[in-house]
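Asks: I would like the atomic coordinates for the input below:
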Amino acid sequence: MNARTEPAEAQAEPDATTRPALIREFLLVAGLFLVYKLGRQLATGHTGEAFRNARDVWELERSAHLPDETSVQSALLHGDGLVHLANTYYATVHFPATLAFLVWLYLRRPAHYIWARRVLGAVTAAALVLPFTFPLAPPRMLSGTGLVDTARIYGPSVYGPPSSDHLSNQFAAMPSLHFGWALMVAVGLIAATRSRWRWLWLLHPLLTLLVIVGTANHYWLDAIVATAMLGLALAVIHPPRRTATTAGRGAERLPAGTSVLVGAGR
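Replies: Next up, the predicted model:
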């Protein structure tokens, strides 16, 4: 089909899926965040096992020749301002960025919103199982590693002493939903947009990875497991197909006389 003779319907706004009911989606997304918080609290305890698993993970990473977490933290500790910024990023970006991502998709790309919400729900549900079967103390609690609890020393911190912290389960380090959700935000925005700059969204999970490791809240392996879980969810829950509508918008930017394929390719 010639771009000059593109049908009128191809000029419409892409992703014309009917937008789900707002109240229902609000309750679903609120429930997702609530399950994330309460589900981890249910898996509290098993302190001794969590520390044994932490030592095993640390030794496994060294055997696999993964980068040492201490090298990332050392880079952050070159200045109080940098480590404070990393702690702030860890404490404040995780939930708001994911919520903003879902809101934008809901308003602008309803079909992608439904897909992303399902993927995040599946990953979160699967992630809540691991603390029951594999409790894991974060590296900031593990002695003999050279790592320090940057949030406690430099602030801000979102955790209190484990014995008195009733708002979170600090022995649920694996998988890192901080990283898993950040990676899904990037994947979702890359899939839902067509800008040549959309790949820059990968900087969000990359920065998140450096932050969670550098602040000693997670091991590399926590992010690897989160990536595997997300990959499995994406393999099962497919994104919406590209339509003639979406391709038509791309055709508008092509020179006159250029042919484009308008189909259902992904």
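Asks: switch to C-alpha atoms for all contacts and neighbour counts from now on
Replies: Will do.
Asks: so residue 58, which of the three states?
Replies: Three-state call for residue 58 (DSSP: H, G, I helix; E, B strand; the rest coil): helix.
Asks: before we move on, what about residue 218?
Replies: Assignment for residue 218 (three-state DSSP): coil.
Asks: what about it, neighbour count?
Replies: For residue 218, the neighbour count with other C-alpha atoms under 10 Å is 27.
Asks: my guess is it contacts residue 136. True?
Replies: No: Residue 218 lies out of contact with residue 136 (C-alpha atoms under 8 Å); the separation is 9.7 Å.
Asks: list the residues that contact both of these two?
Replies: 173, 174 (C-alpha atoms under 8 Å, 6 or more residues apart in numbering).
Asks: residues of the helix or strand containing residue 37 that come out buried?
Replies: For residue 37, the enclosing helix or strand under DSSP states H and E is helix 22-42. Neighbour counts using 16 or more other C-alpha atoms under 10 Å place 29, 32, 33, 35, 36, 39, 40, 41 of helix 22-42 among the buried residues.
Asks: swap in stretch 100-118?
Replies: 101-103, 105-106, 108-118.
Asks: out of the residues you listed, which are inside helices?
Replies: 101-103, 105-106, 108, 110-118 (DSSP state H).
Asks: next, the second sequence, to be compared with the first:
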Amino acid sequence: MLLVGVLFLAYKIGRLAADGHVGEALTNAQNVWDLERFLRLPSELAVQQAVISQKWLIKAANCYYAYVHFPATAAALIWLYLRRPAHYLPTRRLLAWLTAASLVVHLLFPLAPPRMLSAVGMVDTGRLFGPAVYGSPSSDALTNQYAAMPSLHVGWALALAIALILATRGRYRWLWLAHPTITLLVVVVTGNHYWLDAVVATALLGLVAALLGHRAPAALAIPEPRVGEG
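Replies: Below you'll find the model as predicted:
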């Protein structure tokens, strides 16, 4: 709880710092958009337009973005704590340092999400179809809407998937990768993140994991099942 409180305080500081850099965040957004087109990455606009006519699908994406991220993270951590305690501490540490590193990037590189790039045709699917996670950027005092890069939705989802793959047995354990895959598609379709946000989150996750790796050797071993477990 203390760790969560410290991270939340840091996030609030980042939110206050972003207030004076709205113009910079919008300029960075256009630059990221142009860079992605230069790199010939798939257009977020094309992906959004391919789905937006299916209202049930876009609402499902909005709900996944709004309601799955934190509950899935909490459920995975609780399960690791209760059933795979050797994996819990390294995973918690990885998420904490990934979040802290991401907050630094948010401060150094404020970035408006693609849903704010109305000039290129992107829309805010949460506001149009519901449920909406964010209010108006000018009056939203709780969240930092100019912190698109890196995507913590993707970073956390990938970190948890890897932790659960390492902590479980059986050929179907690789299906945990469905969570970060779906999360990536959802954050793009809803206009909340760019492809590069996910790329940077993945790279940052790898860097943090490498720096912490020497401190958590126990997490690399798949534990034997306990008595009574399948």
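Asks: would you mind giving the buried residues of helix 22-42 of the first structure as CSV with distance to residue 225 of the first structure added?
Replies: Output for the buried residues of helix 22-42 of the first structure, formatted as CSV (distance: C-alpha to C-alpha, whole Å):
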residue, distance to residue 225 of the first structure
29, 23
32, 20
33, 20
35, 20
36, 17
39, 18
40, 17
41, 20
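Asks: where in the second structure does stretch 168-177 of the first structure fall?
Replies: Counting by TM-score structural alignment, stretch 168-177 of the first structure pairs with residues 143-152 of the second structure.
Asks: mind checking the end-to-end distance for the matching stretch?
Replies: 13 Å (C-alpha to C-alpha, to the nearest Å).
Asks: quick one, what contacts the residue nearest to the spatial centre of the second structure?
Replies: Central residue of the second structure (C-alpha atoms, centre = their mean): residue 153, 1.4 Å from the mean position. By C-alpha under 8 Å, 6+ apart, the residues touching residue 153 of the second structure are 69, 183, 187.
Asks: what's the separation between the first one and residue 193 of the second structure?
Replies: In this structure, residue 69 of the second structure and residue 193 of the second structure are separated by 14 Å, where distance is defined by C-alpha to C-alpha.
Asks: and if you look at the last one?
Replies: Residue 187 of the second structure is 5 Å from residue 193 of the second structure, where distance means C-alpha to C-alpha.
Asks: residue 59 of the first structure -> the second structure?
Replies: In the second structure, residue 59 of the first structure lands on residue 34 (TM-score structural alignment).
Asks: that match: how many residues sit nearby?
Replies: With other C-alpha under 10 Å as criterion, residue 34 of the second structure counts 12.
Asks: same check, this time on the one 5 residues further on
Replies: Here the neighbour count serves as a burial measure; for residue 39 of the second structure (other C-alpha under 10 Å) it reads 9.
Asks: can you pull out the helices in the second structure?
Replies: 2-18, 22-38, 44-52, 55-67, 69-83, 85-108, 125-129, 152-167, 178-189, 195-212.
Asks: got these as CSV, with distance to residue 219 of the second structure columns?
Replies: Shown next, in CSV, are the helices of the second structure (distance: least, C-alpha to C-alpha, whole Å):
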stretch, distance to residue 219 of the second structure
helix 2-18, 21
helix 22-38, 36
helix 44-52, 36
helix 55-67, 28
helix 69-83, 11
helix 85-108, 5
helix 125-129, 38
helix 152-167, 8
helix 178-189, 20
helix 195-212, 11
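Asks: pull the most distant pair out of the buried residues of stretch 100-118 of the first structure.
Replies: The most widely separated members of those are 108 and 118, with 17.1 Å between them, by C-alpha to C-alpha.
Asks: residues contacting the match of residue 59 of the first structure?
Replies: Counted by C-alpha under 8 Å, 6+ apart, residue 34 of the second structure has zero contacts.
Asks: how much space between the corresponding residue of the first structure for residue 56 of the second structure and residue 96 of the first structure?
Replies: Aligned counterpart of residue 56 of the second structure in the first structure: residue 81 (TM-score structural alignment). Separation of residue 81 of the first structure from residue 96 of the first structure (C-alpha to C-alpha) stands at 22 Å.
Asks: same thing with residue 35 of the first structure?
Replies: On the measure of C-alpha to C-alpha, residue 35 of the first structure and residue 96 of the first structure end up 16 Å apart.
Asks: residue 5 of the second structure -> the first structure?
Replies: Residue 5 of the second structure maps onto residue 31 in the first structure, with residues paired by TM-score structural alignment.
Asks: hmm, I typed the wrong one, I wanted residue 99 of the second structure.
Replies: Under TM-score structural alignment, residue 99 of the second structure pairs with residue 124 in the first structure.
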